[in-house]
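A.B. asks: starting from these lines, generate the structure:
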Amino acid sequence: MPGSHDPYADIRPYFDHEVTPVLQRLLRSKRVMDAVLTHQLGAIPSWQRRLLQPWAQYKLKKELSGLATVEQFQHWLEPHIERLLTSTTTSVEVRGLEQLKPDRAYTWISNHRDIAMDPTFINFALHRAGWPTSRIAIGDNLLADEDVADLMRLNKSFVVKRSVTGRREKLNELSRLSEFIHQSNVQGHGVWIAQREGRAKDNRDLTDTAVLKMLSLYGRQDKTPFSEAVAALNPVPVCIHYEWDPCDVLKARELVAVAEQGEYEKQAQEDIRSIMAGLTGFKGRVFVSFGQPLTSQDLESAELMAAAIDRQILDMTPVTEVQKAAAALLDRNFGAPASDVGELLQQRVANEPESVQRRVWQTYAAPLLSL
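C.D. replies: Sure, this is the predicted structure:
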């Protein structure tokens, strides 16, 4: 349990004085070293990788040995992120930041498409514009692996304890989370949080009012009204959109299983596989659109706030050829492809059952169907 001197010790991002011991712990992890070597030397045969392993380990340890702050770690990470984005996107288009103030701590409330890449793209957009990067809310279901948890908390992530059971325990954890987000804001740290728990696998971006009510819990003891509590956090909707979703078929299979069988049972390590697919898969054009700060009228209730966020996110969602081709395929009821993009969509699902094919196209077409 967190100590009284540091009530957020088990959920907050790591502080600067913790960076060196955490990095030393990660460097001792065989799994981390194997993953890094596979990423850096993946183009060469595995037997050669094994021969190069001592050299690569020495090189990595030397690179990381001088890092003593979170900012230094993020600067070290920057070229690796740049290479990842260059290899998996054709462009990253950022919109709307010029209407906001870089010296203000905002609470970014975005739609949720990809586990790791959503906050990565938002922080990339902020960093490229010369803004401070934000703290990132991430569910503890993704942090069961200690190495993953260490890496995420080094990179400004904080933990949302979704696995807690019991009504009182859950309320206590949600209140503590709300207090941490409020404290972050007061200290000048922006925060990213998804509009709902879990990804919108059908691409229908609807805000869960429970997330918004959580944000206001920090004011409960002082009986601060909802509108006043959330207004202090400077909430701004953000829309992130991927032209191509590397996890599109995986999501469609899950949605079809739920529709046909009433449930879907995740396999072991499935979240990690989704993270890796999202990181390394091709995304085409990516759009990161920052909206307008919510007005006092928007914040009168959680329901009005959710509707305002949903409206802004839908308005900021770009219309792409992929969406149009998906809508055309649905209208043509598995007829001839509508375009070159339509052929690509058909190729992506060629080996899938008809129900999964339709689900993929419905998901891509969802923003158009919502207009």
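A.B. asks: use CA for all of it now, contacts and neighbours both
C.D. replies: OK.
A.B. asks: need the strands for the stretch 201-350 of the chain, in chain order.
C.D. replies: Using DSSP state E, counting those that start in this stretch, the strands assigned to the stretch 201-350 of the chain run over residues 235-242, 284-290.
A.B. asks: hang on, I meant the stretch 51-200 of the chain
C.D. replies: Here the stretch 51-200 of the chain has its strands, by DSSP E, counting those that start in this stretch, at 89-95, 107-110, 135-139, 157-160, 191-194.
A.B. asks: quick check: which of the ones you listed is buried the most?
C.D. replies: Of all the strands of the stretch 51-200 of the chain, strand 107-110 carries the top mean neighbour count, a mean of 27, counting by mean count of other Cα atoms under 10 Å.
A.B. asks: here is a second sequence; please produce its structure as well for comparison:
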Amino acid sequence: MSELVDKYADIRPYNDDEVADSVARLIADNAFIDVLAKYNLPRFISSVPFFARFLVRRQLQKKWGAVNSVEQVQQEVAKYLALLVKRTTSEVTFSGLEQLDPKQAYLFISNHRDIVLDPALVNWGLFSHNMKTVRIAIGDNLLQIPYITELMRLNKSFIVKRSAKAPKEMLKALSQLSAYIYDSLAGGHSIWIAQKEGRAKDGFDQTDPALLKMLQLNGRKQKKEFSEYVRELKIVPVSISYQYEPCAIAKAKELYHRQHHGQYVKSAGEDIASIVEGFSAAKGHVHLAFGQPIETGCESPEQLAKTIDEQIIDSFFLHPGNYIAGGCKQAVIDKADAQSFEQRMARVPDELKPLVLAMYAKPFHRKAEYNSKEHEQ
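C.D. replies: Below you'll find the predicted structure:
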């Protein structure tokens, strides 16, 4: 294994020669098998662990037993995504992909509404347009369960060490991450990373300049100006817009708790529950708008954050719920769509309704504000 790969061994995705062992570990992992049984088998079978595990393992060995390369894993994931799109969305649409060069590696920075679906749907768009799928940045806070780590690293995910707290340790982890992203792009591998740590639970999509300062750590080592280094990274903002906000009630509960108790402590398994809900709940129409590679407006991390935000806000696709929650009377909204949004809101507990409505209204108001500023100029 080359020295370049070795220095990233603790954070990088698996290579082809590590895939078969990882698949074997997954098939041997009872916790993973039990989760699959719970969500895929009738309750009367999944409640008998010995029998359920036997059935699931046999099925997995049949399907995954021969998988031994990253490309084969991607093909399997694509089949699963095709089913997921069919079952849980009315349609998934894309814009801007035709303007990107299929031979070029890009750093995709997107707004963040769903833990796993956001990068999965970015990959679905690239895969559908015969472009290479991305390497995905994922926080180590999600990797407390061995089978989740296996699944993520099998599926081209690399680890962001958020748990590092001591200043020296943090700088070392961030410098390694910055170099890994640069070397991946230089090696022809596109990257996906969210515009800030954690999902936008209030519907307010905003890029954190700290993320961009992390990217520059490697540029500083190379003694490059910020703007010159950023142009090399080929940053493409991506705006992801769901007709029905993933995990809206869970997000609102967290916001409500923070407002009334000052803080919110996640319970064990909450992130896994959010991942499962994101995958299984109805999402309606999902649109992903791929922006233009950023060449200007990148003199400082703050200016670059503003440039990314402008593209994300400008290209955000507004759904009927965004117009309704935003109080826009002029929008022509299909009666069935309006009814569907009303029915969805009727299922939201009363104390959470204002927070869920604000989640949908925020993109509408920000887009209106952005357009009025553009008009003034």
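A.B. asks: could I get the strands of the stretch 201-350 of the first structure as CSV with distance to residue 212 of the first structure and mean neighbour count?
C.D. replies: Shown next, in CSV, are those (distance: least, Cα to Cα, whole Å; neighbours: other Cα atoms under 10 Å):
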stretch, distance to residue 212 of the first structure, mean neighbour count
strand 235-242, 10, 25
strand 284-290, 18, 21
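A.B. asks: I'd like those strands as TSV, with distance to residue 136 of the first structure appended.
C.D. replies: Putting these into TSV (distance: least, Cα to Cα, whole Å) gives the following:
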stretch	distance to residue 136 of the first structure
strand 235-242	14
strand 284-290	16
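A.B. asks: wait, which of the ones you listed is closest to residue 358 of the first structure?
C.D. replies: strand 235-242 (19.1 Å; Cα to Cα).
A.B. asks: just the angle between that closest one and strand 284-290, please?
C.D. replies: Per axes from the mean of the first three to the mean of the last three Cα atoms, to 10 degrees, the angle that strand 235-242 of the first structure makes with strand 284-290 is 170 degrees.
A.B. asks: ok, residue 94 of the first structure - contacts?
C.D. replies: 125, 287-290 (Cα atoms under 8 Å, 6 or more residues apart in numbering).
A.B. asks: same list, these, but as TSV with distance to residue 182 of the first structure please.
C.D. replies: Output for the contacts of residue 94 of the first structure, formatted as TSV (distance: Cα to Cα, whole Å):
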residue	distance to residue 182 of the first structure
125	23
287	28
288	25
289	24
290	21
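A.B. asks: and which of the residues you listed is nearest to residue 325 of the first structure?
C.D. replies: residue 287 (18.7 Å).
A.B. asks: residue contacts, that closest one?
C.D. replies: 92-95, 239-242, 318.
A.B. asks: and the helices in the stretch 51-200 of the first structure?
C.D. replies: For the stretch 51-200 of the first structure, the helices defined by DSSP state H, counting those that start in this stretch occupy 70-88, 117-128, 146-154, 167-186.
A.B. asks: which one of those helices lies nearest to residue 338 of the first structure?
C.D. replies: Of the helices of the stretch 51-200 of the first structure, nearest to residue 338 of the first structure by Cα to Cα is helix 70-88, at 25.4 Å.
A.B. asks: the closest one vs the second structure, mean deviation?
C.D. replies: Here the mean offset of helix 70-88 of the first structure against the second structure after fitting is 1.3 Å, by mean Cα distance after the TM-score superposition for the first structure.
A.B. asks: for that helix, buried residues please.
C.D. replies: 70-71, 73-74, 81, 85, 88 (16 or more other Cα atoms under 10 Å).
A.B. asks: if we can go back for a sec, can I get the contacts of residue 287 of the first structure in CSV with distance to residue 230 of the first structure?
C.D. replies: Below are the contacts of residue 287 of the first structure laid out as CSV (distance: Cα to Cα, whole Å):
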residue, distance to residue 230 of the first structure
92, 30
93, 29
94, 26
95, 24
239, 19
240, 22
241, 26
242, 29
318, 28
